[in-house]
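Asks: here is a sequence together with a model predicted from it:
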Amino acid sequence: MSSYFTRKKVKTKGEQYTTRKPVSPVDLTLTEMFERFMDIKKTEGLAKRTIDDHYLHFTYFCEFIQRDLKNEEITVEVFRDYIAYMLEERDLSPVTVNIRIRPLKAFLRYSHKAGFLNSPIHEDIKILKTPEDTLESLTPAEIKLILGQIDDRYYAGFRDKCVIFTLLDTMVRISELLAIKRENVDLKQGTIKLEAHETKTKRARTVPISSKTVNLLREYISETEGYNNELLFLSFNGDELAANTVRRALMTYARSAGISKRVSPHTWRHTGALLYILNGGDPFSLQKILGHADMSMVRKYIQMTNQDIKSQHNYFSPLKAVFK
């Protein structure tokens, strides 16, 4: 496929989900541990619904990690990332997150007690105590720093740059971004159509894109035409791009830029919403772009700092209408 590109294709660190590897004496994978755990639970006389719930919540977690983990890859960071993913990218309530975490804690507790895990990971996974969303937004300066870490001479870097511009400009969810089809990108009109079955609300919507994003996507679409894949954003092999690939790439760029904030795909959605309002956008059009059914969810995204409020007040103060 290399003949289709002017940029070199190099697999970056973000192309694979990796974790720190502590030494473990037991050679069991996560799935093998879970199977042994469930063998025990089935002998405890639990209701079928409880047994089914254990399988269901383990399945949710497996859908997040997208592969079986080796013993040494099972760390508390993986589960913390899962919690952040549920809160930030799936917009799940803390109550729902706790429901999904408790069975996993029980599983990890059993695995440690049985000697499958050296560390008591379950002790470091905390049940959520507050419903408040504490996700920090990025400042324009931080955004420029992150973009400055990307080497867009290579395919993966140029694709990631296009991903960031699209995430920030459209404020779409990561699942919506990765489901965008080439045919649904209208460069002339400057819009992207999100199909109903690919959105969280199961409602189709059209999101606008600015001229900067249009120009980047025009070049990207031209360069990836030879892949013959209906999806817009692809791996360097021309396959469907994994959400974890995007997450790890974003975190890598942020760390290289010296930014300590958590920088996930949802961070860009959150940042885009706040900057949209600070730049003079109205909350009603923002609601439509975000795809929320009511304003209560929109308010979660518009968490201004005291400096933001001060700047807005200086610009929109009622006194300006009196003393023009």
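Replies: Right, received. Where do you want to start? Nothing here was measured: the structure is a model prediction, and the numbers come from that model. Numbering: from 1, shown residues only.

Asks: make it CA atoms for all contacts and neighbour counts henceforth
Replies: Fine.

Asks: now the strands for this structure?
Replies: 185-186, 191-194, 205-208 (DSSP state E).

Asks: list the buried ones in the second one?
Replies: Taking 16 or more other Cα atoms under 10 Å as the basis for neighbour counts, the residues of strand 191-194 that come out buried are 191-194.

Asks: give me the distance from that strand to the chain's centre.
Replies: 19 Å (Cα atoms, centre = their mean, to the nearest Å).

Asks: what of stretch 158-170?
Replies: That offset, for stretch 158-170, works out to 13 Å (Cα atoms, centre = their mean).

Asks: circling back: adding distance to residue 238, write the buried residues of strand 191-194 out as CSV.
Replies: Converted to CSV, the buried residues of strand 191-194 look like this (distance: Cα to Cα, whole Å):
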residue, distance to residue 238
191, 24
192, 21
193, 22
194, 21
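
Asks: so who does the residue most central in space within the chain touch?
Replies: Closest to where the C-alpha atoms of the chain average out (Cα atoms, centre = their mean) is residue 265, at 3.7 Å. By Cα atoms under 8 Å, 6 or more residues apart in numbering, the contact list for residue 265 reads 89, 167, 173-174, 246-247, 250.

Asks: how about residue 199?
Replies: Neighbouring residues of residue 199 by Cα under 8 Å, 6+ apart: 175-176.

Asks: comparison target below:
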Amino acid sequence: TSLVQDFVADCRARGLSLRTVDWYDATLTRQFLPWCASEEIQNPGDLTPQVVGRFTARLIERQGPRGPLSRSTVRSYVRAVRVFLAWVQTPEGGAAAVGASPRLPRPEQRVLDVLTREEIQTMENAAKTERDKLIVRVLADCGLRLGEVLALRAEDLWEPRRGEFALKVRGKGSRDRLVPLAPALCRRLRRHLTARAADRRDPVFVALRKGADGGYAALTKSGLEQAVRTLAREAGIEKRVYPHVFRHSFATEWLRRGGNIISLQRILGHSDLTMIQGVYSHLDTSDDYQAAMRVLMGQD
């Protein structure tokens, strides 16, 4: 238990995102430590390949409140344990010998349900306020995470080079990045902020109604999720629509148009290509063919 507490404290000290640290903490204290106790594991050296294999198997066979755990959930649990056991072997973790680390189960081959550009435009058209129209457009054209949208401030509209616009985004793990922003969208955001007389430190997106103090509170996670659900319903879109689906849709459209995968990695804020290669395997051979023809034949 003390090792887990030290690991969580070290993660915080290294500036990992609060959500990531909480996930590590919850996984280790609610999943891994109880399992170690049931297996009478006293130290990391007791983790033989056979023993850790039983941990992964137990997760796969386990029944949750809604049935078996999904393969992606199992993988996220195992990944957290692997990160912890790797840390245990470092000087910060005491340089303990670890017998074995659990292997990641093979991922499910999922087909992502993404939004077409036409569906996104229909949602924007259904919005009754400029705020909601801009929420749709920023989600769709910038590929931001929900938390990144909520964290945007007026001062985050940048012009790093003359005529080139970007959003300064505070990403996971306290990693800032610049995300390209279309000039027309930048102008709309600036007009929106000017109409509100927003200060440079004010959130880009706020509640539609004033609070008891006479000011507009920052838009909340639940408020943004509700706005997206409402717009999808009013636009007549029957598929499940949530903020992160815009991120998937952005990446899918980027790859289908033959966009550079390294640039996409930087725009999305991934530390490497693993996530992109795993998540966007739903693109079919036709997409590969079209990308190849654009390269070989110079098609636009």
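Replies: Looks like it arrived, so ask away. Quantities reported herein were computed from a predicted structural model and do not represent experimental measurements.

Asks: just give the TM-score of the two.
Replies: Once superposed, the chains reach a TM-score of 0.58 (TM-score structural alignment, normalised by the length of structure 2), with 207 aligned residues with a Cα RMSD of 3.7 Å.

Asks: before we move on, back to that, what's the residue nearest to the centre of structure 1 aligned with over in structure 2?
Replies: For residue 265 of structure 1, the aligned position in structure 2 is residue 243, judged by TM-score structural alignment.

Asks: do residue 211 of structure 1 as well
Replies: Matched by TM-score structural alignment, residue 211 of structure 1 corresponds to residue 183 in structure 2.

Asks: could you do residue 149 of structure 1 as well?
Replies: Using TM-score structural alignment, residue 149 of structure 1 lines up with residue 126 in structure 2.

Asks: quick one: the helices in the stretch 51-200 of structure 1, in order.
Replies: For the stretch 51-200 of structure 1, the helices defined by DSSP state H, counting those that start in this stretch cover 76-84, 94-113, 140-147, 155-170, 174-178.

Asks: tell me which of the ones you listed sits nearest to residue 310 of structure 1.
Replies: Closest approach to residue 310 of structure 1 among the helices of the stretch 51-200 of structure 1 is made by helix 140-147 (17.1 Å; Cα to Cα).

Asks: for the closest one, buried residues please.
Replies: Neighbour counts over helix 140-147 of structure 1 (16+ other Cα under 10 Å) mark 142-143, 145-147 as buried.

Asks: need the residues you listed in JSON lines (columns: distance to residue 221 of structure 1).
Replies: Listed next are these as JSON lines, based on distance: Cα to Cα, whole Å:
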{"residue": "142", "distance to residue 221 of structure 1": "27"}
{"residue": "143", "distance to residue 221 of structure 1": "24"}
{"residue": "145", "distance to residue 221 of structure 1": "25"}
{"residue": "146", "distance to residue 221 of structure 1": "23"}
{"residue": "147", "distance to residue 221 of structure 1": "20"}
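
Asks: circling back: and of the contacts of residue 265 of structure 1, the nearest to residue 231 of structure 1?
Replies: residue 174 (13.7 Å).

Asks: contacting residues around that closest one?
Replies: Residues near residue 174 of structure 1 by Cα under 8 Å, 6+ apart: 89, 167, 243, 265-266.

Asks: how about those in CSV, adding distance to residue 32 of structure 1?
Replies: Listed next are the contacts of residue 174 of structure 1 as CSV, based on distance: Cα to Cα, whole Å:
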residue, distance to residue 32 of structure 1
89, 28
167, 37
243, 25
265, 31
266, 32
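
Asks: by neighbours, which of these wins?
Replies: Using other Cα atoms under 10 Å as the neighbour test, the contacts of residue 174 of structure 1 are led by residue 265, with 28 neighbours.

Asks: quick check: that residue vs residue 190 of structure 1, distance?
Replies: According to Cα to Cα, to the nearest Å, residue 265 of structure 1 stands 22 Å off from residue 190 of structure 1.

Asks: corresponding residue for residue 225 of structure 1 in structure 2?
Replies: For residue 225 of structure 1, the aligned residue in structure 2 is residue 197 (criterion: TM-score structural alignment).

Asks: residue 310 of structure 1 is nearest to which of the strands of structure 1?
Replies: strand 205-208 (29.1 Å).
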